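Trainee: task: produce atomic coordinates for the following.
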Amino acid sequence: MKHIDEQIEQLKKMTQTAKNVDLARALEVSPKTIQSWKTREKIPEDIFIKAKRVAETGAITPKGYIALQLFDIEVSAGHGALVEKEEESSAMVFSERYIRHELGFNPNDIFLMPIRGDSMSPTLKNQSIVMVNRVDGFSTDGVYVFRYDGQLMVKRLQFLPGGIKVVSDNTAYEAWELSKEDLKGTDFEIIGEVVWSGQRM
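Mentor: Predicted structure coming up:
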């Protein structure tokens, strides 16, 4: 048995689970995350800490709720933050019915990220948590998380005949444009559309 398989079995014993899907639920991650551990042959250290807490408290996501992935990288709502890693750090629990029926999205396509900066204020305040629906591209104007030239940003994107207009809701920041040529010649990728946000008052 590989070392990674032994570690997963150890996690199952700690959380008193038998299947990967049950382990994922206990640790508040997606089953795909467990598969990624096996592929990379590495499990983040905080997962063992979480498993120990589950073993001590019996804290498992209640039925009807789902733990959404929360990535520890901050998405910039200012001038952009360099992408260094996108490791999951923890999770937040939401009603599955709320996500599926109220918001209208598949929970498997949703993840959470913190943002920093004030360029999207008042829509998104500094240190807000945004819920992002993964998409391959975009067909309507809206607020999106995207990667541009090695930076991860959240901005309002608008279609133009010749490209995309990038708009900040804070009027202190000027809008800028990306032509179709710019989009083809640079590192540009739509990560997902912002569909919900949570923030302190």
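
Trainee: from here on, contacts and neighbour counts on C-alpha atoms
Mentor: Fine.

Trainee: please, which helix or strand holds Ile26?
Mentor: That one is not Ile; residue 26 is Ala. Assigned by DSSP states H and E, Ala26 belongs to helix 20-27.

Trainee: hey, where'd the strands end up in the chain?
Mentor: Ranges of strands within the chain are 65-71, 75-76, 81-82, 88-95, 110-116, 129-134, 142-148, 151-160, 163-167, 176-179, 188-198, based on DSSP state E.

Trainee: here's the other one to compare against:
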Amino acid sequence: MANKPENELIMEIGTQIRDRRTELKLSRASLAEEVGVALSTMQAWENGEREPSASNVVRLAEALSTSAHCLITGNKIEQETQSATPPIQDVLGNDVDLEEFVFIPRYDVRAAAGYGAINDSEAPRFPMAFRRYWIKNHLNADPHHLFVITVDGSSMNGTLNDGDSILVNGADTDPKEGIYVLRVDGHLLAKLVQRIPGGLLKVSSTNSAYEPFTVDMNNQPEDFATIGRVVWFGRTI
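Mentor: Take a look at the predicted model:
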């Protein structure tokens, strides 16, 4: 390529710009605006009538999601595209759009559905994928406030079993009727809660072997906190 006439090199740069813009379905006007030049300048570049400066080549490469080297040397855009990271696929080979999913952190923490388990470490272990549409439209939740932990114990048997994964909405910390994760005396508990007259919160289990107790929400114990509402669970059968 070093032996090509200058006008041929300029024409080749213009062809690369036009082909890449077309591939990305960008209008000439929108690309010109993105790069910060007049439409007539963009037209001259694409037609090989004018050579873009080095700084403009860098701006073009950024706007076209390619490299300055590709635009300058005339390497085919397809070659660069093929060397990029391949698309994510499911087990059947179908392309997967990662934008359709949110990745919720799973913590190495067990919420006791029994008498409680002290948790010394609350570092994320790995993420779990959930569909963004489901989070937004069915849970009506902000994914930034969601996390997954594990159920430990038998007090909620039949509803939440030992080893179940639970998705918790950490933004819902005003306990009403439902299943919530509570912190009591340094323990995490997954329990049924119910508001009762007198500003009390009744905390109970589905297993009758575990006695219910109440918390005065107007005078909460020092080591009591509502961690969040359980909005989903998953289990191995």
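
Trainee: report the TM-score for the pair.
Mentor: Aligned and superposed, the two chains score 0.65 in TM-score terms (TM-score structural alignment, normalised by the length of structure 1); 145 aligned residues with a CA RMSD of 2.3 Å.

Trainee: before we move on, back to that, okay, the strands of structure 1 in JSON lines with distance to Asn20 of structure 1 next?
Mentor: Listed next are the strands of structure 1 as JSON lines, based on distance: least, CA to CA, whole Å:
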{"stretch": "strand 65-71", "distance to Asn20 of structure 1": "15"}
{"stretch": "strand 75-76", "distance to Asn20 of structure 1": "30"}
{"stretch": "strand 81-82", "distance to Asn20 of structure 1": "34"}
{"stretch": "strand 88-95", "distance to Asn20 of structure 1": "17"}
{"stretch": "strand 110-116", "distance to Asn20 of structure 1": "20"}
{"stretch": "strand 129-134", "distance to Asn20 of structure 1": "23"}
{"stretch": "strand 142-148", "distance to Asn20 of structure 1": "30"}
{"stretch": "strand 151-160", "distance to Asn20 of structure 1": "32"}
{"stretch": "strand 163-167", "distance to Asn20 of structure 1": "41"}
{"stretch": "strand 176-179", "distance to Asn20 of structure 1": "43"}
{"stretch": "strand 188-198", "distance to Asn20 of structure 1": "27"}
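
Trainee: most tightly packed of these?
Mentor: Neighbour counts (mean count of other CA atoms under 10 Å) averaged over each of these peak at strand 75-76, with a mean of 26.

Trainee: onto which residues of structure 2 does it map?
Mentor: Using TM-score structural alignment, strand 75-76 of structure 1 lines up with residues 111-112 of structure 2.

Trainee: how big's the offset between that stretch and structure 1?
Mentor: Taking mean CA distance after the TM-score superposition for structure 1, the mean distance separating stretch 111-112 of structure 2 from the aligned residues in structure 1 is 0.7 Å.

Trainee: identify the residue nearest Val130 of structure 1 in space, chain neighbours excluded?
Mentor: Ser197 (4.3 Å; CA to CA, 6 or more residues apart in numbering).
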